[in-house]
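Trainee: compute the structure for the input listed below.
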Amino acid sequence: MTSHSSLGERLFRRKPVASLIAESGAADALPAGAPEEGGRSGIHLRRSIGLWQLSSIGIGATVGTGIFFVLSSAVPEAGPAVILSFLIAAVTAGLTALCYAEMASAIPVSGSSYSYAYATLGEVVAFGVGVCLLLEYGVSASAIAVSWGQYLNKFFDLAFGFQIPDWMAAPPGDGGYFNLPAVILVAMVVFLLIRGVGESAKVNATMVGIKIVILVLFIAIGLTGFHSGNLRDFMPLGFGGVQVAASSIFFSFIGLDAVSTAGEEVKNPRRTLPLAIIISLVVVTLLYVGVALAAIGAQHWQLFDGQEAGLAQILQDITGQTWPAMLFAIGAIISIFSVTLVVIYGQTRILYSMGRDGMLPKKFAEVSPRTGTPVWNTVVVGIAVAVLAAFVPLDILTDLTSLGTLVAFSVVSVGVIILRRTQPDLPRGFKVPGYPVVPLLSVGFCAYLIYGLHPLTYLFFGIALALAAAVYFGYSIKHSRLNQPEPELAKVA
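Mentor: Below you'll find the predicted structure:
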């Protein structure tokens, strides 16, 4: 891209898919005869993740604190029809997951929807998507880590009869001043990620297995207390309540796209990436709908409002014993650790891609020759997440995270259509069935859920985009690698 290019050309310049793949070191994913080039440091991320470990990343990032606690806020909005809300959120996630599967198989690199937008919609759109992903991963990691201390306290109280003082364990602004457990959690996650993604993936896979067992156990016990009478007043607040609940429930599906952030560390990416995305979606949807159905059948919908540790209480009511509270405290502790691990991992890989492209300082793209991980990048992300989790109340940012994610999801679905038109012969390990109806439906469902969010969310989102514009025009547009004259980088795809 020459200095004589117009501002419009620079804003919407696209990065060729061949360059994205070549920089990742995935020479086997390049078309025959395409040039291969090294990354900025010449050291690539290591391909050490298999299908089950990658599926566990998707499941681990998705099955988090949401399903343990979302019912207490969603059921009062929709009543027993919250089951429909889960299905609407699942359909939205499913349509988008199919689009992610195609894009991930065609462009098997780190960066998720940021990289896909760079190849299809242009640089400024990609940068905006990168900001949306910062909201999804960085802010949500802090919000997730905040609640770890509460469940440590619940477990310590039940098991040993003592608690960490609220001022260092409760969420900031809710009785807490410095959330020490959150800082410890983030430090452990950062240490594990620095040691290597292979070890991190194995630990996460084990924790995901435990989470699945706990939720299946809830479904099995919950169904023994099922009463059809609890479903009679099925939609007491109308379909509007179902929509509002679906918008908030969608937060529980955030994380499926974490699979695509591992594109450069996966073995046989064109096959493994789409399979892992689909496996993650199926497992998560079955678990969520099963938990919702068992919970609604076992407890009247009006009892969910404001209920703390609701799933544990339901099991306690059914069994008449106190062990469910301890079981779910352990489940929440493991769940929060697992989600924090995967979310911070995804954030570092997105920043890695942005640093390699010149959107951020090149330090973000440096990889340790010893561990094969972006150490400096990981430490910076860990510090930022720990500071937010330790000091800042983040409850109001839940909807903002959902909005950022839904925008990123929409961009991926549009990207599928554009890439089919601009590069129809590009090798794809998976193709969206029912094209172009499925990508268009995905965009439509995302817009439907965005409409159901709180209006104040749009104001916060606008502020985030304004800050992003300042960074882009102040730094990124000048340092973009597409400013370089090499044909394979300068070409507008």
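
Trainee: C-alpha only now, for contacts and for neighbours.
Mentor: Noted.

Trainee: the residue lying closest to Pro80 once chain neighbours are set aside and Val75, how far apart?
Mentor: Excluding its sequence neighbours, the residue lying closest to Pro80 (C-alpha to C-alpha, 6 or more residues apart in numbering) is Phe234, at 5.0 Å. Separation of Phe234 from Val75 (C-alpha to C-alpha, to the nearest Å): 11 Å.

Trainee: quick one: common contacting residues for those two?
Mentor: Common neighbours of Phe234 and Val75 (criterion: C-alpha atoms under 8 Å, 6 or more residues apart in numbering): Ala81.

Trainee: quick one, which of the two is more surrounded?
Mentor: Neighbour count, other C-alpha atoms under 10 Å: between Phe234 and Val75, Val75 has more, with 26 against 16.

Trainee: next, the structure of the following sequence, for comparison with the previous one:
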Amino acid sequence: MSMSLRDQMLRKKPLQIAHPDEADHHHSGPDLNRTIGTFQLMLFGVGGTVGTGIFFVLQEAVPDAGPAVIVAFVLAGVAAGLSAVCYAELASAIPVSGSTYSYAYHSLGEVFAMGIAACVILEYGVAGSAVAVGWSGYFNELLDQTVGVTIPDALSYSPIPVEGGTTGWVNLPAIVLVVLCSLLLIRGASESAKVNTVMVLIKLAVLVLFAVIGLTAFQADRFENFWAAGSAGITAAAGTIFFSFIGLDSISTAGEEVKDPQRALPRALVGALIVVVGIYLLVAIAGVGSQPLEEFSSEEQQSAGLSVILENITGSAIPGTILAAGAVISIFSVTLVTLYGQTRILFAMGRDRMLPDRFAEVDSRTLTPTFNTIVVMVVVSLIAGFVPSDYLWDTVSIGTLIAFSVVAIGVIVLRRTRPDLHRPFKVPGYPVTPILTVAACVYVLSGLAPITWVIFGVWLAALMAYYFFVARHRSRLTEEVAS
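Mentor: Reported below is the predicted structural model:
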């Protein structure tokens, strides 16, 4: 039996989940091990979010928006919050690996799933690289403050030049971080979740310490000319900041490794959102109020911003050293979570035969996709080692924003096409909430630079070409129709 190209593009993966008891019977192919609890899952989201936006993006966003960066954080938080409740509904109804890719496959069709796969692969792969690049700056800062030595510039910076930046041969610390996180993921999801929980608690304690010390130097006049950057500056800053909310998406990538997923996923999403937005605003207000705006653009700030702020406030290296140590430890968790999300999306695609079968292979002892993880480790390491973070931030944001928009659209489509689907959590204020989600994401997208759209367009075209020439012919749905 043959299918037309249009039918192939729009065919949907069957939804077989009608009741929580059937949550483990939704796919063909290998399974993952359910070992993660609700609290650990919530901290997975916090771990993949808090740290990226505050430790790095504050220095990137303040030059764009000035003191109105506070509004940019709120704008990004509102868009992420609206998206989070849409994620919560789909995650409770479709508790599978693959996150947005899987939701699109079930609700919109195969070609949309492949397009979203392009977004989330870009989102997670580049995010892991960007965070690793930023981590190396804090690692050098910690070495300098504790033992008085630093890794040479030749081994701390990429060879690609950026305006006013330092160049080297390779960013070796970033590569080492990616390798260490990948080895932990290969050991197992449960072990990774436990390590992440400890790191997140350290991270939150360190950021609260920063806010307390920062507020002692707070000066209200640093918020003068609050709106000087205008709506364009705020939107540009929000677009950069939004990339840090990728951690919320990572919660839904764990759908098949969570105990009681239809209840745990929505609770973890909402809990993580509350923690993330609260800590972001607290640290952003303390940071902007404690330091002149022009200092956020300095090269020293770009490499290890928050620890430098503390050192300037106190005149002592001790608080900055504590924060740099916390950053080194806790940003490990951001990289860990982004790599985890990437591997689980590729696992879902491999199981659907949209990628080679080896991406769905699971180790018999650890029940983790080992081959998949090694591939991700190699690719992300190369990007982190040879591409500076300036080229990476907005590229992640565009993938995240489009993925969040598609989740909201998926909620609307499934409400119409599958009203009988069991939904332990439902979006409040439907249909206004998902519509506002799409509108907020489109607004933030409008502030991204043209080069970001060009990079994304080239990547999307490449992956869609792969779909039309390869993936659609070998997908599991094609196989089932043929049999």
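
Trainee: and Ala143 of structure 1, what does it touch?
Mentor: Going by C-alpha under 8 Å, 6+ apart, Ala143 of structure 1 touches Ala389, Leu394, Asp395.

Trainee: which residues touch the last one?
Mentor: Read it as Asp395 of structure 1. Counting by C-alpha under 8 Å, 6+ apart, Asp395 of structure 1 touches Ala143.

Trainee: that one maps to what in structure 2?
Mentor: Using TM-score structural alignment as the criterion, the counterpart of Asp395 of structure 1 in structure 2 is Asp390.

Trainee: helix, strand or coil: sort out its match for me.
Mentor: With DSSP: H, G, I helix; E, B strand; the rest coil as the basis, the three-state label of Asp390 of structure 2 is helix.

Trainee: please apply the same query to Met9 of structure 2.
Mentor: Following three-state DSSP, we place Met9 of structure 2 in the helix state.

Trainee: how many residues are close by the counterpart of it in structure 1?
Mentor: Correspondence of Met9 of structure 2 to structure 1, assessed by TM-score structural alignment: Leu11. Neighbour count of Leu11 of structure 1, defined by other C-alpha under 10 Å: 18.

Trainee: from Gly128 of structure 1, how far out is Leu11 of structure 1?
Mentor: Taking C-alpha to C-alpha as the measure, Leu11 of structure 1 falls 11 Å from Gly128 of structure 1.

Trainee: which residues touch the residue nearest to Pro80 of structure 1?
Mentor: Per C-alpha under 8 Å, 6+ apart, neighbours of Phe234 of structure 1: Gly79, Pro80, Ala81.

Trainee: for Ala104 of structure 1, same thing?
Mentor: For Ala104 of structure 1, the contact set (C-alpha under 8 Å, 6+ apart) comprises Ser112, Ser260, Gly263, Arg270, Leu273, Pro274.

Trainee: the aligned partner of it in structure 2: which element?
Mentor: Using TM-score structural alignment, the equivalent of Ala104 of structure 1 in structure 2 is Ala91. Per DSSP states H and E, Ala91 of structure 2 falls inside helix 69-93.

Trainee: quick one, strands of structure 2?
Mentor: In structure 2, no segments count as strands under DSSP state E.

Trainee: max-length helix in it?
Mentor: helix 110-146 (DSSP state H).

Trainee: so which bits of that helix are buried?
Mentor: 110-143, 145 (16 or more other C-alpha atoms under 10 Å).

Trainee: one step back: how close does the match of Ala104 of structure 1 get to Ser83 of structure 2?
Mentor: In this view, Ala91 of structure 2 and Ser83 of structure 2 are 12 Å apart by C-alpha to C-alpha.

Trainee: tell me, stretch 326-333 of structure 2 lands on which residues of structure 1?
Mentor: Aligned using TM-score structural alignment, stretch 326-333 of structure 2 spans residues 331-338 in structure 1.

Trainee: oh, I was asking about stretch 38-53 of structure 2
Mentor: Counting by TM-score structural alignment, stretch 38-53 of structure 2 corresponds to 51-66 in structure 1.

Trainee: could you find the counterpart of Ala145 of structure 1 in structure 2?
Mentor: By TM-score structural alignment, Ala145 of structure 1 lines up with Ala132.

Trainee: go on, Pro76 of structure 1?
Mentor: With TM-score structural alignment as the criterion, Pro76 of structure 1 lines up with Pro63 in structure 2.

Trainee: what does the match of stretch 326-333 of structure 2 contact?
Mentor: Applying C-alpha under 8 Å, 6+ apart, the external contacts of stretch 331-338 of structure 1 come out as 60-61, 63-65, 68, 144-145, 147-148, 151-152, 185, 189, 204, 207-208, 210-211, 214.

Trainee: which residues does the residue lying closest to Val337 of structure 2 once chain neighbours are set aside contact?
Mentor: Spatial nearest neighbour of Val337 of structure 2, excluding adjacent residues (C-alpha to C-alpha, 6+ apart): Gly48 at 5.2 Å. Gly48 of structure 2 sits next to Ser244, Phe245, Ile246, Gly247, Leu248, Ser250, Ser333, Val334, Thr335, Leu336, Val337, Thr338 when contact means C-alpha under 8 Å, 6+ apart.
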